[in-house]
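1. Sequence isn't available, so here's the structure alone:
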């Protein structure tokens, strides 16, 4: 599939999606969101791809927010539809994807860009990255899940401070607060490091990875423990379980089929 705003590369069961609007600091316009929806759906249905890395083009930004020019004249009803479409078609799609997704944050991740990163399962950043949710400076609040995902990652108090003050934080502060998993001092190593982590994930049982993502996401609900029990028990009926146990007992590396 050909995209106008994305560069898609496949290698060793991993797809790297680069948001490529460098002149606009990779801002998310409607076309880019539509293309992200299509790209993620393609991966969901592609048995040759087991994981996704999302990053931004250029040296400055992962995604520096939404494209404000597209919604500057919206009324309340149009704003509601904008947020609803984004949630359903991109951000929730990413969070609930049963294939692991890593955000490789190579620069500014602001507004919708940080919300995109937070929807991913794992976040890594270069040392120069800056993160924030500056929507209140526009008379808005985060509309793509920022008020919900940020408190789950860094706590209510820090989230209130970030969102209400609209301040940016450094990669090191984001790491200390639990917003990201790792900081790469050498920016050129970011994708390489993300790829190494993803390779270590996709070599594991595909069925178990899916079950783990589903169970972990269910921790956001009151039924999380029951969901874990269901996913755990379902694993026992899979070929992956048989192969994993046999490999352990035979003291060899498991060979999982996707």
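-> Received, thanks. Bear in mind that the values here come from a model prediction, so they are computed numbers and not experimental data. Numbering: from 1, shown residues only.

2. from here on, contacts and neighbour counts on C-alpha atoms
-> Fine.

3. so where do the strands sit in the stretch 1-150 of the chain?
-> Taking DSSP state E, counting those that start in this stretch, the strands of the stretch 1-150 of the chain run over residues 6-11, 14-19, 51-56, 61-63, 101-105, 108-110, 122-126, 130-132.

4. hey, which of those is tucked in deepest?
-> Most buried of the strands of the stretch 1-150 of the chain by mean neighbour count (mean count of other C-alpha atoms under 10 Å) is strand 61-63; its value is a mean of 31.

5. elements contacting it?
-> Packing contacts for strand 61-63, counted by 3 or more C-alpha pairs under 8 Å, 6 or more residues apart in numbering; DSSP states H and E, involve strand 51-56, strand 101-105, strand 108-110, helix 112-119.

6. what packs against the third one?
-> Think strand 108-110. Partner elements for strand 108-110 (3+ C-alpha pairs under 8 Å, 6+ apart): strand 61-63, strand 130-132.

7. and the helices and strands packed on strand 61-63 as a markdown table, adding distance to residue 175?
-> Formatted as a markdown table, the helices and strands packed on strand 61-63 follow (distance: least, C-alpha to C-alpha, whole Å):
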| stretch | distance to residue 175 |
| --- | --- |
| strand 51-56 | 18 |
| strand 101-105 | 12 |
| strand 108-110 | 14 |
| helix 112-119 | 13 |
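
8. Comparison target, given below:
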């Protein structure tokens, strides 16, 4: 088990399973996102990328994002810290850094799985939406309250919600600032699944990441990229990407292993090569 020290998060990587974990760790502040946490989260994904760069194949199969404490996954940006900003230049850094942080989740090659237990508002909700899979307990609640402060969500929540739930529903969620129950978020298409309690949350997340870790990692990463390109650029760009990715993947050692094992009971061990 590898670990790296950060001020506002816990970071770990299990070399045996290939699973990474990031835990938001400011429970006394309801895991509010201050500037340090934003830098820590960006650096956390850089640390996972370094493991991939150093590996003979692919090191990281998936990353789980959860939180410390029993009240909130994340209450949003640290409002107290932002109150010290007075100039346009200082305030402009808020959305710029936050968008960079969300991009770290969204653009990291391996799947990112969010596990939400408790309140999840503002920037916390944007972290969840920037992840690839999103699980929550029934008691969790979600919302984008930025409108109540006279601003819009700074991390592209309105834009991401539009792709998830459609323009009208995205406007309703962000313009009213109303909170959603976990069931409502799931019905809207935001969450992957809702479970009864924390134990079931851990089981459900572990089940998914174990399944993802068993798949050929180059293929899993290419699928994430294809989906993101289709959403962010367009259908034709997604098709074009896939037309080049497929033959490249078909030259990999993992592809050869899968072909050799086809029709047998053998389960190949894929290495991302």
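-> Right, received. Where do you want to start? These numbers come from a predicted model, not from an experiment.

9. Can you calculate the TM-score here?
-> Laid over one another, the chains give 0.95 as their TM-score (TM-score structural alignment, normalised by the length of the first structure), with 257 aligned residues with a C-alpha RMSD of 1.4 Å.

10. still on that earlier bit, save the strands of the stretch 1-150 of the first structure as a markdown table, and put in distance to residue 34 of the first structure too.
-> Shown next, in a markdown table, are these (distance: least, C-alpha to C-alpha, whole Å):
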| stretch | distance to residue 34 of the first structure |
| --- | --- |
| strand 6-11 | 11 |
| strand 14-19 | 12 |
| strand 51-56 | 15 |
| strand 61-63 | 15 |
| strand 101-105 | 18 |
| strand 108-110 | 19 |
| strand 122-126 | 22 |
| strand 130-132 | 24 |
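
11. ok, back up a step: among the helices and strands packed on strand 61-63 of the first structure, which is nearest residue 142 of the first structure?
-> Nearest of these to residue 142 of the first structure, taken as C-alpha to C-alpha: helix 112-119 at 7.5 Å.

12. which ones are touching the one residue sitting closest to the centre of the second structure?
-> Taking C-alpha atoms, centre = their mean as the criterion, residue 131 is the residue nearest the geometric centre of the second structure, at 2.1 Å. Residues near residue 131 of the second structure by C-alpha atoms under 8 Å, 6 or more residues apart in numbering: 105, 106, 111, 112, 113, 114.

13. In the first structure, what residue corresponds to residue 150 of the second structure?
-> Here residue 150 of the second structure is matched to residue 139 in the first structure, going by TM-score structural alignment.

14. ok, now how distant is its match from residue 72 of the first structure?
-> According to C-alpha to C-alpha, to the nearest Å, residue 139 of the first structure stands 11 Å off from residue 72 of the first structure.

15. Please say which of these two ends up with more neighbours.
-> With neighbours defined as other C-alpha atoms under 10 Å, residue 139 of the first structure and residue 72 compare such that residue 72 has more, 10 against 7.

16. Map residue 166 of the second structure onto the first structure.
-> So, by TM-score structural alignment, residue 166 of the second structure is matched to residue 155.

17. Look up the closest residue to the residue nearest to the centre of the second structure, ignoring the ones flanking it.
-> residue 112 (5.1 Å; C-alpha to C-alpha, 6 or more residues apart in numbering).

18. list the contacts for the one you found?
-> 62, 63, 64, 65, 105, 106, 131, 132, 133.

19. and if we set it to 7 Å?
-> Residues near residue 112 of the second structure by C-alpha atoms under 7 Å, 6 or more residues apart in numbering: 62, 63, 64, 105, 131, 132, 133.

20. Could you give the residue range in the second structure aligned to the longest helix along the first structure?
-> Longest among the helix segments of the first structure by residue count, using DSSP state H, is helix 30-44. Helix 30-44 of the first structure lines up with residues 35-49 of the second structure when matched by TM-score structural alignment.

21. Next: stretch 202-211 of the first structure.
-> When stretch 202-211 of the first structure is compared against the second structure (TM-score structural alignment), it corresponds to residues 213-222.

22. how big is the offset of the longest helix of the first structure relative to the second structure?
-> Compared with the second structure after fitting, helix 30-44 of the first structure has a mean deviation of 1.0 Å; criterion: mean C-alpha distance after the TM-score superposition for the first structure.

23. If you count neighbours, what's buried in that helix?
-> Going by neighbour count (16 or more other C-alpha atoms under 10 Å), the buried part of helix 30-44 of the first structure is 30, 32-41, 43-44.

24. Please give the centre-to-centre distance between that helix and its chain.
-> On the basis of C-alpha atoms, centre = their mean, to the nearest Å, helix 30-44 of the first structure sits 13 Å off its chain's mean C-alpha point.

25. Equivalent analysis for stretch 47-61 of the first structure, please.
-> Using C-alpha atoms, centre = their mean, the offset of stretch 47-61 of the first structure from its chain centre is 10 Å.

26. Provide the contact partners of it at residue level.
-> 13-20, 22, 25-26, 43, 62-63, 99-109, 198, 202, 258.

27. isn't residue 192 of the second structure right next to residue 136, touching?
-> No. Applying C-alpha atoms under 7 Å as the test, residue 192 of the second structure and residue 136 come out as separate, 8.4 Å apart.

28. Residue 18 of the second structure pairs with which position in the first structure?
-> Aligned partner of residue 18 of the second structure by TM-score structural alignment: residue 13.

29. contacting residues around that match?
-> 48, 49, 50, 51 are the contacts of residue 13 of the first structure under C-alpha under 7 Å, 6+ apart.
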